[in-house]
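> Just a sequence and a predicted model for now, questions to come.
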Amino acid sequence: MEGRVDSDRFPPWIERHAQKLGLLCRIEAQRGDRLEAVISGPPELLDAMEMACLLGPIQVWVDQIDRLPLNSRPEV
């Protein structure tokens, strides 16, 4: 995710919402305007999670979400 996502409250928010949807979630990194998370589950619930991240919480503003299959993640 990219945007104004540097709030300390955002990672726990993502984890709580993923849990409510029954998704598995792991926050990988949070640096400045970028947050990386691995979230897995059914596609329709991933769509719901993406929408939730775009709409809230008030402390952040998500400009872009890149969704990639786990096996296509670029090596860092």
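Sure thing, it's come through. Numbers count the residues shown, from 1 in each chain.

> Please make it C-alpha for all contacts and neighbour counts, starting now.
Noted.

> Okay, the closest residue to P42 other than its chain neighbours and Q59: tell me how far apart.
Nearest non-adjacent residue to P42, counting by Cα to Cα, 6 or more residues apart in numbering: L23, 8.0 Å away. Separation of L23 from Q59 (Cα to Cα, to the nearest Å): 23 Å.

> Got another one to weigh against that:
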Amino acid sequence: MNARHLRIEGRVQNVGYRAWMVREARRLGLSGWVRNRADGSVEAVVAGPEPAVQALLTACRRGPIAARVDHIEEGFADMPEDLGFQQR
């Protein structure tokens, strides 16, 4: 199990990015959370088996159809409580 902290920049607010990410993470069986930040970016902690984490990271670079992802800052994170994947 691996956990990553993500900060996603671009046109990622008001385009359904968080709801899309929740659906994708749950489909992949991941744990964690996603939320908007005041600076216009989206922040997330994603945890699970490495292949599933990498699949979500690849998907996050594209995002939902209305989004434009300019940059993803990625780092390691502590494992979240296993409550599924939540939107905050």
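Perfect, thanks for sending it. Source: prediction; values computed, not measured.

> Give me the aligned partner of the residue nearest to P42 of structure 1 over in structure 2.
For L23 of structure 1, the aligned position in structure 2 is occupied by L30, per TM-score structural alignment.

> neighbours around that match, how many?
One way to gauge burial is a neighbour count; for L30 of structure 2, by other Cα atoms under 10 Å, it gives 24.

> Please tell me I have it right and it contacts E50.
No. L30 of structure 2 sits out of contact with E50 when judged by Cα atoms under 8 Å, with a separation of 10.0 Å.

> What is the helix or strand encompassing H17 of structure 1 packed up against?
Following DSSP states H and E, the helix or strand that holds H17 of structure 1 is helix 10-21. On a contact count with 3 or more Cα pairs under 8 Å, 6 or more residues apart in numbering; DSSP states H and E, helix 10-21 of structure 1 meets strand 24-31, helix 43-55.

> what comes up buried for it?
Judged by neighbour count using 16 or more other Cα atoms under 10 Å, the buried positions of helix 10-21 of structure 1 are F10, P11, I14, E15, H17, A18.

> Just put those residues in TSV and tack on distance to A48 of structure 1.
Supplementary listing: the buried residues of helix 10-21 of structure 1 in TSV, determined by distance: Cα to Cα, whole Å:
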residue	distance to A48 of structure 1
F10	17
P11	17
I14	12
E15	14
H17	10
A18	9
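
> hmm, which two among those are most spread apart?
Across these, the two members that end up farthest from each other (Cα to Cα) are F10 and A18, 12.1 Å apart.
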